[in-house]
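# Sequence and predicted structure are below.
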Amino acid sequence: MLVGTIMRKIKSRTWKKQRYFKLQDDCMTIWYKSKKLFPSLICVPLFPVSVSDVEAIREGHQSEVLLSIADEFPADRCFTLVFRGRRGNLDLVAESAEEAQSWIRGIRKLMENLENMGQRERLDQWIGDWFRKADKNNDGRMNFREHHARLFSFFQMADRSQSGTLEDDEFVLFYKMLTQREDVLRVFQQFSLDGQTLSQSDLEDFLRDGQLEGDNVQQHAETLIQRYEPSDTAKLLNAMTFDGFLMYLGSSEGSIFNPRWREIFQDMSQPLCHYFISSSHNTYLMEDQLRGQSSVEGYIRALSRGCRCVEVDCWDGANGEPIVYHGHTFTSRILFKDVVTAVGNYAFKVSEYPVILSMENHCSVEQQRVMARHLNQILGNKLLKSTLDGKAAVGLPSPEDLKGKILLKAKKLGGLEESFSGTADDSQTGEVSSGKSPPSYNLKDYSRLCLCVRLLVSYLNNIVFESPHSQKLTFISPVFLFPQKSKQRLSKELSDCVVYCKSVHFSNFKHSHIHSKFYEVASFTESKARRHLRDTGGEFVHHNCRQLTRVYPSGFRTDSSNFNPQEMWNAGCQIVALNFQTAGEGMDLNDGMFRQNGGCGYVLKPGFMREAEKTFDPETPQKRDGYQPVALTIQVISGQQLPKVNIKEDSIVDPLVRVEIYGVPLDQNRQETRYIDNNGFNPVWYDTLRFTVHAPELAMVRFVVEDYDKTSKNDFVGQYALPLRCMQQGYRHIHLLSKDGTSIPPSSLFVHIRITELE
């Protein structure tokens, strides 16, 4: 890797070009250059690849691009670099299987080394990267102009050679001067009797009074000293130096997210309807809903993020093969069988708990039979084809019962009971109600029809109804011109693949309470769900105690934007489907919610949302049994190494921190600190924000750092979201994430958290 290798970079079946790849001396960056520059052996950074950006390596033909050239290059020479966030994959073909394995093993080893780095090593690595980026002319030195320093006096102190430039050691000294952790030192000295070390007794006091830990602080103090103290002498004295204290606070134990909640800690043996389930909408789409690319990569990425419910929209395709795309739009098409293959390959790599395949079926009976055949042949035993014990079920099984199983959510002929009563229909097809259906026009025809109706309404309002007292007409989508209910032909083969998740039309909660079966799943648009939540929130919660509900984004979100999932979780809706390809508030909250419980994609709902005899209305949380509000106090102390957001040479961040509370309507709140002028290295606030939370079991907390701008909208810097109940109290670091949810080390916030029950 350090010598360099010629490999083919593959973009499509027709775009296959040789590139010279070489690992740089820092063992952290791979550069490549075009074939024209091969003889020079000077690696021009046309496309630098940072090992820290690589999320995974897939061997063989495990991408759409490499599958398209499978007949040309054998699998043992192919591999794919998958990057964090929404950056496209890098598909490569080595000259031999041995070379491919050398790169695969080498990159995986470098990734492992990165993962195992301690806080100090990560900081040193970051310093080195920062120095190389600031060294614009690549001469191994950095002058003051290149650095854009705030404090010239620090620069002069670090420039021991008095050369007007900083070399490696001088730059490290300069950096440490700029980024001294006076905030942490202040806490350290507050609890240290001698100001130099924390004895075990001092550390116990800190854990009790500073970190607000009440249990077993003696044993915890002993463990922290052994785990984080770098000095063997201090360890022998059972004490912690400032360096050890800083390493502890920068570790996962010192983070705001309680590490015990990162493991699977919840009861996984309750019915499926008792869990929030990480869910995706239009999973096949990589971009917008009108012209975006459809790709199996969407399924791979969603499942790799712990998603447990993916959606597939099926339509008749050429040569008898069903296809998947966003119907009546210009999105690209992919084969249904390729989607099923991807789901089968990646369903259980991150989580062993069940995956729900939510199907929107627009296919003819003939192609439905093809779909059923693909599901059975490709998924095999992973596809759930009958109740778990082979007997009539009386309730939904649990995630634990369904480990390793894929459940199909779709329309079904009849119900589960008929399968065991001997009354099942043996015919090969049947009819099911499809509820309200949009017209079968393509997008262009539908848009023209909308325009015609708008013009007609405008004409009637302006010409016919001239009286100012007459009631004006309002434009409504021309769906009303078509039959509201229709029958869909359904093949028995596909129907038989549906067991616990039968898609049904929803009438009202009263009808559902009397007639609905536990295995029936109703779907709501966000607007319809929001209306039910506002009008009959308590009934909505009660409905979701018994059966699954899916909520999906409005059809008007053509840009693949997302709604706030919290309002749907407030009603106990389990399958809150989001566009995983779109970064922003919605996905931040979704990632934060499902970061807990081992990232398995299932989170147990609060007890008052699982028990039928309990009553809970999110509009009036204070009326429920066991109501106990809390006061949340957050002191935002400081920030560390906040990234620049503007590529302009003289740009410096003016950071502020906003804390947002998401929960029941009474808890929705946001407050922010003042902004700090021109300091992204180590801004200090010591600003205190206070919140009252009435339903802490449901509340999410989101931290957002922005670059303040007086004349325009603030620029995003970083964020982190987590459930309130997963927060550790005391002095904690918040390790910030980018807009697309990837880490941006070593950027962080330092805060103090206190949660107290209100009388």
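Yes, it's here. Numbers count the residues shown, from 1 in each chain.
# Could you use CA atoms for every contact and neighbour count after this?
Fine.
# Tell me where the longest strand sits in the protein.
strand 743-757 (DSSP state E).
# Show me how far it is from its chain's centre.
Centre-to-centre, strand 743-757 and its host chain are 19 Å apart (CA atoms, centre = their mean, to the nearest Å).
# Could you do stretch 444-451 as well?
36 Å.
# Kindly provide the distance from the most centrally placed residue in the chain to residue 742.
Closest to where the C-alpha atoms of the chain average out (CA atoms, centre = their mean) is residue 591, at 3.9 Å. As judged by CA to CA, to the nearest Å, residue 591 and residue 742 stand 11 Å apart.
# next one: residue 358
27 Å.
# These two: which is more packed in?
residue 358 (24 against 17; other CA atoms under 10 Å).
# ok so the more buried one is a strand residue?
Yes - under DSSP: H, G, I helix; E, B strand; the rest coil, residue 358 sits within a strand.
# I figured it hits residue 408, correct?
Yes - at 6.2 Å, residue 358 and residue 408 qualify as touching, with contact defined as CA atoms under 8 Å.
# From residue 347, how far off is residue 541?
29 Å.
# what number of residues lie near residue 420?
Other residues close to residue 420 by other CA under 10 Å number 13.
# The structure to be compared is supplied as follows:
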Amino acid sequence: MSKQTYKVCFCFRRRFKLAATEAPPPIKSLFEQYSDSNGIMTVENFHRFLVDVQKQAGASVEDAQAIMNSTAHIFHRKGFNLETFFKYLFGDSNPALEDRKVHHDMNAPISHYFIFTGHNSYLTGNQLSSDCSDVPIVQALERGVRVIELDIWPNSNKDDVIVLHGRTLTTPVELIKCFRSIKAHAFNASEYPVVITLEDHLTTDLQAKVAKMVTETFGEMLFTPDAGSLAEFPSPESLKRRIIISTKPPKEYLKSEESKAGAMGSQREKDSAAEAWGGEIPRFNSRITADFKQEDLEEEHEEEDLQDDHCAPEYRNLIAIHAGKGKGGLDDWLKVDPDKVRRLSLSEQELENAAKTHGPQIVRFTQRNILRVYPKGIRFDSSNYNPLIGWMHGAQMVAFNMQGYGRSLWVMQGMFKANGGCGYVKKPEILMNNEAIFDPRASLPVKITLKVTVYMGEGWYYDFKHTHFDAYSPPDFYTRVGIAGVPADTIMKRTKAIEDNWIPAWNEQFEFPLTVPELAILRIEVHEYDMSEKDDFGGQTCLPISELRKGIRAVPLYSQKGDKYKSVKLLMHFDFVQFTQRNILRVYPKGIRFDSSNYNPLIGWMHGAQMVAFNMQGYGRSLWVMQGMFKANGGCGYVKKPEILMNNEAIFDPRASLPVKITLKVTVYMGEGWYYDFKHTHFDAYSPPDFYTRVGIAGVPADTIMKRTKAIEDNWIPAWNEQFEFPLTVPELAILRIEVHEYDMSEKDDFGGQTCLPISELRKGIRAVPLYSQKGDKYKSVKLLMHFDFVQSV
């Protein structure tokens, strides 16, 4: 163990012991559990460790041997000793994310994907006075960005086209230079399509010149649609190594106005400095106010359809993704045209305002069309906003200033580490479900709980100067861990600070209940505590929850600008537990149910809630379903949850599209007993009753349905002899609902009995089915004769 000396003053020095990196106690304990009496973890024991702790259920002994062979420089000839096992855990061969290439289905329309999108991609720095260059375009493409934005303007002689942030002091770059750089670097990081969005401020003759540049530069790489407008967007797979042009309809060129840059330059985003260093990501419902009333520097003009007299035809024919808001307000902008698709652009402020009143409509719009969100014009310092505002509403193109940095950009980079870093991430099913439109503001039950343990960290001693954090002592590191996601999931927590230690060991665990894990990003930051000044930055990373590997993993950290450190990393443990697999969730009726009515109990059950609390003094269909569920297991009041709700490897998603597992066939033959249990004029004062039966399923959304027989006129003993089929994707949670009503032409149909039966305990064959009153009391004589059968899906 060596020592490190810090100079305090001219005549005084402080010495600190410099500890060597060693396994923390929890790792030592695990090693002892999986090693033999000689302190060696054999291949067989290492295989058990992979299955039990790392949750790699499919791993074989051969896989374990391959891992050991791949780490030959630290591999003991008989197996791992503690030192080599610890080095393996902390090594590059044990990453936190799935080490996979592209693995999402890439054959859906591009509107089904989040796309890595840049904003003002040509700027080297701030939005007002930095240089325009092709260098940041190249850097963005090399990081996997798939959407490049170019603002194109006439040059001073009006005879050529330049790229420039209009009405600012930025210096221009030639458009052709940007095009050539895009062509050279477009597919180095990913072979999936690159979209060039053009902010057009050109005359018709210069549009024609741009069209020639595009066709000559990109040639066969260019994708141009056969028709003027696409009825559906093509897939990323079909557009591999293709360039796509997207632009809003150009207006007639307006003569240049006086520069407003001077007036604009005095305004600044209030929290710009904090964001540049790494200010906290604003919540969805937070508002950053400013007195700035000038329109945004871009995209502020109302978009119109392409007009022949304002657009060169050869330029118009290149546009594959048409953009435009059209006439009218938000309702018109969000209309879904079944015959064509388009792109809509909204500023972050516009989207935030629209989401308050049109959240589900925005989600529905993005199921077929593309929504692009861009930073508001007062972000002069090239800062960014919370990308979740766009993603949780289905926005595909959440445009970011890639030349900036800060927490928002870290989250963006974290999202696009998914799917092999190809720049396209398939949107989760909840955003594509057309039957139940996702509402980001809705209160949802916890779907899963992420457990994160922060063991220790190392590498700062090698990647930083020894006085970088503190001139007089080793650093005092702490870790911040949290979630960027929908508002209910967003949170940050922190460890204690470990004083005077280059190799801090925290050994702290945190739990994060997640309602929408599909949209959650794990945020990790390390800081050095400073009592008198602002805490120093020590590294960060963001990881998509959807691709996080269970078990003990090495987590490399990155700089503020997103560059990976050579040595700095954390040792962490990740695990997922469905909240209701270990904890109890109680659901209760909302307070406005003054009449003691109830709600759909399946909302709770399909999310694993054990205590679905009901007003038992009330009555109605919800209570009938509740009573039906607890007819199971001998009516003891406890019904074991199905295995699908307890599987920790594949967490059940009630909204997911699942295959049909089994089909229930129900035949309703006849009924009897009303003549004895009711007055003869109860149903109709002038004739015998006209009974019909309703049969259906209460279950997950895909299974829920009701069907009915015909009405049998004037008959106390109706015979229907009708058969119904119910395909079931989750029969374990399905309840068979049966009701009889008496048809009344002039008034509300009369109630004739009901029952609910758990599918899991239904007997096949021809069975007598007694019916119950609205309050759940069994009738003496009323019953149906029915037939039940199950057909297993192939």
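That came through, no problem. Quantities reported herein were computed from a predicted structural model and do not represent experimental measurements.
# other SSEs contacting the longest strand of structure 1?
Based on contacts counted as 3 or more CA pairs under 8 Å, 6 or more residues apart in numbering; DSSP states H and E, the elements that strand 743-757 of structure 1 packs against are helix 119-134, strand 630-640, strand 730-737.
# which bit of structure 2 covers the second one?
In this case it means strand 630-640 of structure 1. Using TM-score structural alignment, strand 630-640 of structure 1 lines up with residues 448-458 of structure 2.
# likewise the last one?
Alignment of strand 730-737 of structure 1 against structure 2: residues 551-558, by TM-score structural alignment.
# now residue 31 of structure 1: how far from residue 50 of structure 1?
9 Å.
# higher neighbour count, those two?
More neighbours surround residue 31 than the other of residue 31 of structure 1 and residue 50, with 19 against 14 (other CA under 10 Å).
# Which of the helices or strands spans the more buried one?
strand 29-34 (DSSP states H and E).
# could you pull out the helices for the stretch 1-150 of structure 2?
All helices of the stretch 1-150 of structure 2, identified by DSSP state H, counting those that start in this stretch, fall at 25-34, 43-52, 61-70, 82-89, 135-142.
# typo on my end, the stretch 501-650 of structure 2
579-582, 602-605, 621-629.
# re the thing from before, output the contacting helices and strands for the strand holding residue 31 of structure 1.
For strand 29-34 of structure 1, the packing partners by 3+ CA pairs under 8 Å, 6+ apart are strand 16-23, strand 49-50.
# Structure 2: matching residues for that strand?
By TM-score structural alignment, strand 29-34 of structure 1 lines up with nothing in structure 2.
# Next, count neighbours for the corresponding residue of structure 2 for residue 702 of structure 1.
Aligned counterpart of residue 702 of structure 1 in structure 2: residue 523 (TM-score structural alignment). Using other CA under 10 Å, residue 523 of structure 2 is surrounded by 22 other residues.
# which ones are touching the nearest residue to residue 523 of structure 2 once chain neighbours are set aside?
Leaving aside its chain neighbours, residue 523 of structure 2 sits nearest to residue 542 (4.6 Å; criterion: CA to CA, 6 or more residues apart in numbering). Contacts for residue 542 of structure 2 (CA atoms under 8 Å, 6 or more residues apart in numbering) come out as 410, 411, 413, 414, 415, 521, 522, 523, 524.
# Give me the distance between residue 542 of structure 2 and residue 472 of structure 2.
For residue 542 of structure 2, the distance to residue 472 of structure 2 - CA to CA - is 31 Å.
# As a markdown table, the helices of the stretch 501-650 of structure 2 with mean neighbour count and distance to residue 12 of structure 2 would be great.
Compiled in a markdown table, these are given as follows (neighbours: other CA atoms under 10 Å; distance: least, CA to CA, whole Å):
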| stretch | mean neighbour count | distance to residue 12 of structure 2 |
| --- | --- | --- |
| helix 579-582 | 17 | 55 |
| helix 602-605 | 19 | 66 |
| helix 621-629 | 21 | 77 |
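# Switch those helices over to JSON lines; also include distance to residue 276 of structure 2.
Formatted as JSON lines, those follow (distance: least, CA to CA, whole Å):
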{"stretch": "helix 579-582", "distance to residue 276 of structure 2": "36"}
{"stretch": "helix 602-605", "distance to residue 276 of structure 2": "43"}
{"stretch": "helix 621-629", "distance to residue 276 of structure 2": "53"}
